[in-house]
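K.L.:
The following block contains a protein sequence and its predicted model.
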Amino acid sequence: MMLSKLAMGNVKKSFKDYTIYFLTLVFAVCIFYMFNSIESQQELMKVTSMEHDAMNFLSEVLSYMSVFVSVVLGFLIVYANNFLIKRRKKELGIYMTLGMEKRKISTILMMETFFIGLFALLIGLIAGVFSSQLMSIFTAKMFEVDMTDFKFIFSIKATIKSLLYFGIIFSVVMVFNVISVTRCKLINLLYAENKNEMLKTKNIKVSLILFLLSVVSLLVSYYLILTNGMININIYFTLSLIFGLIGTFLFFMSLSGFLIKFAQRNKEFYFKNLNMFVLKQINSKINTTYISMSVICIALLLSIGALSSGMSLQNILSKGLKEKTPYDNSFFNYKGVEKDIYKGINKIYPLGDKVKNYEQHNIYLSNEKYDTLLSPEYKDSKYNNMGNSKIHLISLTDYNEILNIQGKKPINLEKNEYALTCNNKEIKKYLGHIIDEKKQITISNKKLNLGINNLLDTVFENSIVYSNMGTVVVNEEVLKGLDIRKSTLNIKYKDLVDKEKFDKDIKEIFYKRHKEINMPFNYNVSKYQMYLESVSTKTLVTFIGIYLGFVFLVACVAILALQQLSQAADNKKRYDLLKKIGVEKSMVNKALFTQIIIYFLMPLGLAIIHSIVGLSAVNDIIKVFGKVDLWYSILITVGFFVVIYGGYFIATYIGCKNIILKSD
């Protein structure tokens, strides 16, 4: 009983020391509960069976992600706890001096961990429960479904999972505390705060060499990732990661060796106010934390990448879906022979009462290759292999049928004329010169002149990407003797058709029985299914981006905060000395503010440079799905960082100021 009272008293007495640690735990529990309660949020929404399955899949993916997240949070909590133990070594030494056994000291620490963990879990779960109510509105918006009458939702499953995962984490922390106390010697505990940090890198020449090596490594990494891209997972991609990691590590390792020397070159700056003191404080901290600074920088890169790319992809999938799905359903036949797909389906599954109108067209392969159409610049792009592919052709009759079903006016071509179509925004810039020059082309030994003086933007079929990479419209005579690449049937439903049932019927009748029947098509892409997959994908990507981005961000900024709080406590005597020699309080506060903000911005600054390069490579992949709105994702990411990074910075500054201004 006495030990529990002492432990509770210590928690209350040291609450200021525990504030950032405690708030981090609360944030962690809150976000963990929120993202694991998605399955229960379905009770508030009107969802179809397919949407129900999609939400269950999202919940399952996030559940697996939570295992990884719990490991990250576990390392963070153990790391943070280690800092707190270091701060209290003298106090623990006094306990031992007064005759308290190590076993009892360990028991006190275990109780303190239990009390803090219990309070954090309780408050975090309460915050998570209320936050999840707001999140259910966000989830409904992402899935584009209506909400039923609002009611309060409490997820037992998410609560149990939170208690289990964080219970394990706090148990590990308790074990670490016991081991830490058991191994400590009394003299080390009593004089821990008097130990000076050892310099790891002193030689200016060595430091400059390491810095130059870091710059070279990073430039090589950037070059490899930008030229190779992120689609090709090969030796160059692996090397870009290796050089990036080495460059980041060497950058922070080399800083401590020449940071002050570099600043000393500008005497006016170096001796102005307390700049000399601030630089030495930062330099001494980098000496012992360059490894953790490197890890934080990489984790911040992951956070920025997860948030930005997740938001970019979500925005593209939301905007581009309508223009990529002008039909209710598209059926594809790649068997290379002309076949009436509609007739084949209708024999097995009558379409008369379901289909309002339809069209079927063939895409032919020319003997000529795209190299004759594309401008030379394409060879330096990621589409450089396209030049070896045969040009796609479509008959004027089929093309006008496509325009008709889309409600557009037909086009006219003379026998010796052609038109050019493309809806892929990246490829368009390599085809535009044909329109500008009114270029004459040769197809099947026939010279054709441009008949339509603009690049037609036509969608031939439902597709998740802009699949019309450049198709030439010609008269039927030009196509004689050429191979059919594929046949496509596009249909539009009658108004009262149950789209979900239609998709289920196609799946049950054709895909599950394909061995028993003569399949009239290879596969189909329905607008409803694409809509559902798009909504599911954008929701999954957004949630994972926010989940991982938030966790990595909180982990990084919490470690930075704890390191600065620890340094403030260790260097309190130095700040006291400044006050004794007459330095004004405002100047001390300004020096502290400058020190903390520089320390916070160093890993973030390099992480931003990394992310600019990384996101350029990621956006090359995302562009396949549509136009990337960089400002949208940048503003969302900046908003997250301003709130969380800025909030922790302010809390750290206030905490450090309280430590150094507190009278002994």
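P.N.:
Ah, there it is.
K.L.:
From now on I want contacts and neighbour counts done on CA atoms only, so please keep to that.
P.N.:
OK.
K.L.:
His392 belongs to a strand, doesn't it?
P.N.:
Yes. Counting by DSSP: H, G, I helix; E, B strand; the rest coil, His392 falls inside a strand.
K.L.:
ok, and for the host helix or strand of Val67, which residues are buried?
P.N.:
Secondary structure assignment for Val67, by DSSP states H and E: helix 49-87. For helix 49-87, the neighbour count (16 or more other Cα atoms under 10 Å) marks 51, 54-56, 58-59, 62-63, 65-66, 69-70, 73-74, 76-78, 80-81, 83-87 as buried.
K.L.:
take the one below as the second:
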Amino acid sequence: MHNGFYAKLALQSIRENSRLYNPFIISSIVSVMMTFVILSLSVNSGLKQIPGGANLQTILALGYVILVLFSAIFLFYMNSFLMKNRKKEFGIYNILGMDKKHISKILSYEILFIYFVSLIVGLIAGLLLNKVATLLIRRMLAAPVSLGFELSMQPILWTSAFFLLIFLAVLLVNIYQVRLANPIELLKASNTEEKEPKIKIVWTIIALLLMGVGYYLALTIQSPILGMQLVFLAILIVIAATYLLFTTGTITFSKLLKKNKRYYYQTKHFIPISGMLYRMKKNAVGLANISILSVGVVLMFSIAASLYLTTDNSVNTQYPRDVISEVKVGNSDAETEDTTKTRIQEVVEQISAETNIQVEDFLSYTYLNFPAQRDKNGFTLTQDVYSTQTNQTPANLYFVDQDNYQEISGDQLDLAENEVVVHGTVQAYKANTLSLLNQQFEVREEDNIEEFAIGNETSNAVNDGYYIIVSSPEVLQEIDQSQQDVLQEMTTPTSVFSQFDLVNATKEEKIDFSNHYQDKINEEKMNITNVDTRVEANGNFRALRGGVLFLVLNLALLLLMMTVLIIYYKQISEAYDDKERFRIMRNVGLSDAEIKQAIRSQMLSVFFLPVFVTGVHTLVMLPLMKKGMVLVMLNQVNLFPLSLFLAFVIFLLVYIMIYRITAKTYYKIVK
């Protein structure tokens, strides 16, 4: 037989199995399109010229690797459903005289056709979408719109090569499965049923305990940055517990329902419960997959919504003036905070005279910052505070004397020497005394203390933060010296934070002023930590937000597509399995109405159990996600709960739509 015959058989097989192949082809096209767009943006020469564009392209390049990995896993998973429902067909070919070498040729042509169709259509759609995506990215970065069209061969070649490797790997797996099986196994592969499983109370209890441990870790992790290992551990434990609960807990629950004779021996309950028990193991794994993917979809969409709604006010909170700087005090023995402040102000005035740019709202103040562990009477500082990777995440302490506080806020406190005012950014400090570094202070309650920020910090939205106002610079120096004695080489020196506005200056002039300012401070041999501008911060923030938003949307759509198709293939596969069983029930006297009611009851229980689990998982993950969002949203995380709720509602509507479509298809196949 010549190759044209196998190609014809492959095309005919794809057409006759269109109900199975069309979703697989569509998902392949979408995967090619999304990966091509991401890679095209990561090498777009125009984006490199935009402030923050280079950072965005770095994020997209990393996201491309993630997207290809997800696409590979997705296509392999979808292919497993295809092969399960095609093995009987291959068994018939084998019995009719076609050996496994010929079946392998048919599979090769099928994969080849699907690859070229997916690649061509996906690249054409990607080319059309690429311009829209470029305009969207430029709008996010507040950059001028470019009307040109850029076509690079690099994204086309890389995308073609990656998906060629994926499809070749899929083909090799398929050929391997066919060559290992004998004709009888191939004929029975799609009809293999699970035996009714035994009740597993011990494993159910273990699953519940694991879920409790995972939830406890997720709810008590103070910092997703310092506790990254615990974050991954919590996620892995929750995933493992989810699989265990579905594979053992659902069996236990169904067995308990079966023992309730008044409930079980009803037509609307008997059929779905017995059906679920008959092959619960296979159902449970699929339901667990759907639940885990659904959590990913909801979280991704909620992150995307939060990022889209976030405004530049987040940056303005962290950058209250056009230019900010931080200089460490104590570069020499003669250096004090007052001399450092004076020298900084002189440098600013000198550059202002040289550039003819007026400076206004100049503010300079001294503060001290170091981490410490919270205890009952105050805070404890040890050398290993930086290496803590447990739930005892150190709190960030920010010290300022009352004179500098008056510079910041305009309020006068008149503190006694042993008095302090403590302001918690996450939770209030309610004790009447404060113990720190062998010193005792009386805590004065001040209801009029307004929310304020010291320095250019964003970590207080992740960790507990406390602003501690002391009475005098001398007390601040004593605390500074004590923390140096404890931390030694890891000590954090006192810093002078300065900020000022530039009147009627353009973006370029502000950046140029900042560069001159940094150079001059270095010439003065001051120990500079940071010089930054609100303009550059806005550009970097837009780049970070835009890159993460675009990547998250792509991953969310891919996960949603995976969820939809897993549900679709699962229902189609089970419909063919149930077809004979429901035919027997019809023959023994069940009406179509009773069968339809039983199908509805079974599908509702199968469909909406993952939705319930998804809702619980997302609620537990909410506090941890709010802390993690600081990395891309700065301190504006109040939008995340609303975004999470909207994402879940949208997901639920899509899920109900999938249920209605698959329920009709399931019933048609069974009938």
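P.N.:
Yes, it's here. From a predicted model like this one, the values you see are computed outputs, not experimental measurements.
K.L.:
TM value for the aligned chains?
P.N.:
Taking TM-score structural alignment, normalised by the length of structure 1 as the basis, the two superposed chains have a TM-score of 0.80; 624 aligned residues with a Cα RMSD of 4.3 Å.
K.L.:
and the angle for the helix or strand just after the helix holding Val67 of structure 1 with helix 49-87?
P.N.:
Moving toward the C-terminus from helix 49-87 of structure 1, the next helix or strand (DSSP H and E) is helix 89-97. Going by axes from the mean of the first three to the mean of the last three Cα atoms, to 10 degrees, helix 89-97 of structure 1 is angled at 60 degrees with respect to helix 49-87.
K.L.:
List the buried residues for helix 89-97 of structure 1?
P.N.:
Neighbour-count burial for helix 89-97 of structure 1 [16+ other Cα under 10 Å]: Lys89, Lys90, Leu92, Gly93, Tyr95, Met96.
K.L.:
just curious, which of these is nearest to Tyr418 of structure 1?
P.N.:
Lys89 (83.2 Å; Cα to Cα).
K.L.:
so what corresponds to that closest one in structure 2?
P.N.:
Here Lys89 of structure 1 is matched to Lys87 in structure 2, going by TM-score structural alignment.
K.L.:
How is the nearest residue to its match once chain neighbours are set aside assigned, secondary-structure-wise?
P.N.:
Ranked by Cα to Cα, 6 or more residues apart in numbering and with sequence neighbours excluded, the top spatial neighbour of Lys87 of structure 2 is Leu186, at 4.9 Å. State at Leu186 of structure 2, reduced to three classes by three-state DSSP: helix.
K.L.:
quick one, what contacts Leu186 of structure 2?
P.N.:
Lys87, Lys88, Glu89, Phe90, Gly91, Val178 (Cα atoms under 8 Å, 6 or more residues apart in numbering).
K.L.:
Looking for the alignment partner of Tyr531 of structure 1 in structure 2.
P.N.:
Per TM-score structural alignment, Tyr531 of structure 1 is aligned with Asn538.
K.L.:
ok, for its match, nearest residue in space, not its chain neighbours?
P.N.:
Residue nearest to Asn538 of structure 2 in three dimensions, not counting chain neighbours: Val315, with 6.4 Å by Cα to Cα, 6+ apart.
K.L.:
Would you tell me which helix is longest in structure 2?
P.N.:
helix 534-587 (DSSP state H).
K.L.:
which of the buried residues of helix 89-97 of structure 1 lies closest to Asn384 of structure 1?
P.N.:
Lys89 (63.1 Å).
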